[in-house]
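*Asks:* Show me how the following folds:
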Amino acid sequence: MHDLVRDIRLVAFDLDGTLIDSVPDLAVAVDAALEDQGVAPVGEARVRDWVGNGSWRLVERALEAALERPADQGVLEACHARFLAHYHASPVERTRLYPGVREALEGLIAHGLSLVLITNKPQAFIAPILEHFALNDAFALCLGGDSLDEKKPHPAPLLHAAAHFGLSPEACLMVGDSRHDIEAGKRAGFRTLAVPYGYNHGESVTDSGPDAVVESLSELV
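*Replies:* Modelled structure (predicted):
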């Protein structure tokens, strides 16, 4: 096992950009929602830099970019509702599991570690995605961006997960692709590990100072 995991008892994983490349489906839903409002689509490349702070902020960024000004609250609410509807209708048609993910999860479970999923994606989308990839039994706990009062980079979801299993933060590891994951992990007292291939607003995740970086999650086992 990776040195960072040797005395760890719980591993928390981010979802989008860490386990799955979901941007193709997210971008289709964003563009469809914009078109419903009579606004020009923004395209997948731009959406890729906006993922990570939850669906509301994603739609807000897209609207602001398309309109070239802040969006009115009513328009934003309507666009967000349409985004959720479009994404709910097709959340995994183009989404792919990153290489090494399945091997990492299976290997960590085989070593007796508890796995949890902590994402800023709305809770309602988690189960369909995990079921599609036959990963619904991999995680002992799943927390979405609307599961608690706070979401990453706030440490609350991570501390909730540690407390759920009766573990100290020092026995836990946060794995993610963005500065929000690393910040949440540090604030919670978790060790932190980053992957460089995900979504981090065009920045290098190494700039956030994780304890370690791996090119593939398969390196964990």
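*Asks:* Going by C-alpha atoms from here, please, whenever you check contacts or count neighbours.
*Replies:* Noted.
*Asks:* Make sure residue 141 is actually in contact with residue 123.
*Replies:* No - look at residue 141 against residue 123 with Cα atoms under 8 Å: they stay out of range, at 11.6 Å.
*Asks:* Now for residue 217, how many residues are close by?
*Replies:* As a burial measure, the neighbour count of residue 217 was computed by other Cα atoms under 10 Å and equals 23.
*Asks:* helix, strand or coil for the residue located most distally from the centre of the chain?
*Replies:* In the chain, residue 38 marks the outermost C-alpha relative to the chain mean, sitting 29.1 Å out by Cα atoms, centre = their mean. Local secondary structure at residue 38 is given as coil here, using DSSP: H, G, I helix; E, B strand; the rest coil.
*Asks:* Which strands or helices does the longest helix seen in the chain pack on?
*Replies:* When the chain is scanned for its longest helix (criterion: DSSP state H), the result is helix 73-89. Counting contacts by 3 or more Cα pairs under 8 Å, 6 or more residues apart in numbering; DSSP states H and E, helix 73-89 is packed against helix 23-36, helix 55-67.
*Asks:* Other residues contacting it?
*Replies:* Outside helix 73-89, the residues within contact range by Cα atoms under 8 Å, 6 or more residues apart in numbering are 25-26, 29-30, 32-34, 36-37, 55-56, 59-60, 63, 125.
*Asks:* want to put them side by side, so please do this one too:
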Amino acid sequence: MPAAAPASPLVVGFDLDMTLIDTTLGFAATLEVLGVELGVEFPVGEMTARLGPPLEQLLAGHLAEEAIAPASDRFRALYPEHAIAPVPLLPGAADALAAVRRHAGRLLVVTGKYAPNARLHLDHLELEVDHLEGWVWGVGKADVLRREGASIYVGDHLHDVEGALAAGVTSVSVLTGGCTREELLDAGTHVVLDSLHEFPDWLDGHRGAP
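*Replies:* Below you'll find the model as predicted:
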């Protein structure tokens, strides 16, 4: 069962990739460029089907172990040129953030993405949040959520659920990142939404209409 509605003030954390933004095209474009530089033909479709895990994990099956760290650094250097402009907000994302503001809430973005590149996305899409934390993954997100006083964490991946549960906050999952409803429920999420379009009504019900 979902955790009981928390006392004010409201603090809501959101994952970034495939929760707020659709990074598929930008990630794929950067992988293509990296592959050309390295002389490696990455299976781009397969690698972008379920974005969320750290880049090093995605590259691990395709490069020698000693090549992964420098390739990851190069990917992050290439990323701003190839992956910011083509990446859009996911449907309902702007309304979801606005719903938190209507409840006088604080907004966090807690993501596994390299923080400077995450900031470029937020600035490009004119998303105003109160705190951005990058390079945190799975249960590592729990420390940030506790420190910032979050009561809800919204993500698309099984490991987003792990982070929320480890922090003792309400886990809200969306079906925009490739994980199935059954997988997310089995992981222990409290709520599964088809997309962020459903989040404002859910939040009103959770907190009471503002």
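*Asks:* How alike are these chains, TM-score-wise?
*Replies:* Scored by TM-score structural alignment, normalised by the length of structure 2, the superposition of the two chains gives a TM-score of 0.83; 196 aligned residues with a Cα RMSD of 2.3 Å.
*Asks:* re the thing from before, biggest separation within the contacts of helix 73-89 of structure 1, which pair?
*Replies:* With distances taken as Cα to Cα, the most widely separated pair in the contacts of helix 73-89 of structure 1 is 37 and 125, at 23.2 Å.
*Asks:* List the buried residues in the longest helix of structure 1.
*Replies:* For helix 73-89 of structure 1, burial by neighbour count (16 or more other Cα atoms under 10 Å) applies to 76, 79, 80, 81, 82, 83, 84, 86, 87.
*Asks:* Now which residue in structure 1 aligns to residue 123 of structure 2?
*Replies:* In the superposition onto structure 1, residue 123 of structure 2 corresponds to residue 131 when matched by TM-score structural alignment.
*Asks:* Same question for residue 69 of structure 2.
*Replies:* Superposed on structure 1 with TM-score structural alignment, residue 69 of structure 2 falls opposite residue 77.
*Asks:* Please work out which of the helices and strands packed on helix 73-89 of structure 1 is packed deepest.
*Replies:* Most buried of the helices and strands packed on helix 73-89 of structure 1 by mean neighbour count (mean count of other Cα atoms under 10 Å) is helix 23-36; its value is a mean of 22.
*Asks:* got the residue ranges for the strands in structure 1?
*Replies:* Ranges of strands in structure 1, per DSSP state E, are 10-13, 20-21, 96-97, 114-118, 141-143, 172-176, 191-194, 212-213.
*Asks:* tell me, the third one lands on which residues of structure 2?
*Replies:* Looking back up the chat, that one is strand 96-97 of structure 1. Residue correspondence for strand 96-97 of structure 1 in structure 2, counting by TM-score structural alignment: residues 88-89.
*Asks:* Other residues contacting that stretch?
*Replies:* The contact list for stretch 88-89 of structure 2 (Cα under 8 Å, 6+ apart) reads 20, 21, 22, 23, 125.
*Asks:* again, but for stretch 93-112 of structure 2
*Replies:* 9-17, 19-21, 52-54, 118, 127, 129-137, 141, 144, 196-197, 199-200, 203, 210.
*Asks:* what number of residues lie near residue 147 of structure 2?
*Replies:* The local packing of residue 147 of structure 2 (other Cα under 10 Å) involves 9 other residues.
*Asks:* My error: substitute residue 21 of structure 1 in the last question.
*Replies:* By the measure other Cα under 10 Å, the count of residues near residue 21 of structure 1 is 21.
*Asks:* which residues touch residue 139 of structure 2?
*Replies:* Under the criterion of Cα under 8 Å, 6+ apart, the neighbours of residue 139 of structure 2 are 159, 160, 162, 163, 164, 166, 167.
*Asks:* So the fourth one sits against residue 142, correct?
*Replies:* The reference is to residue 163 of structure 2. Yes - with contact taken as Cα under 8 Å, residue 163 of structure 2 and residue 142 are classed as touching, separated by 4.9 Å.
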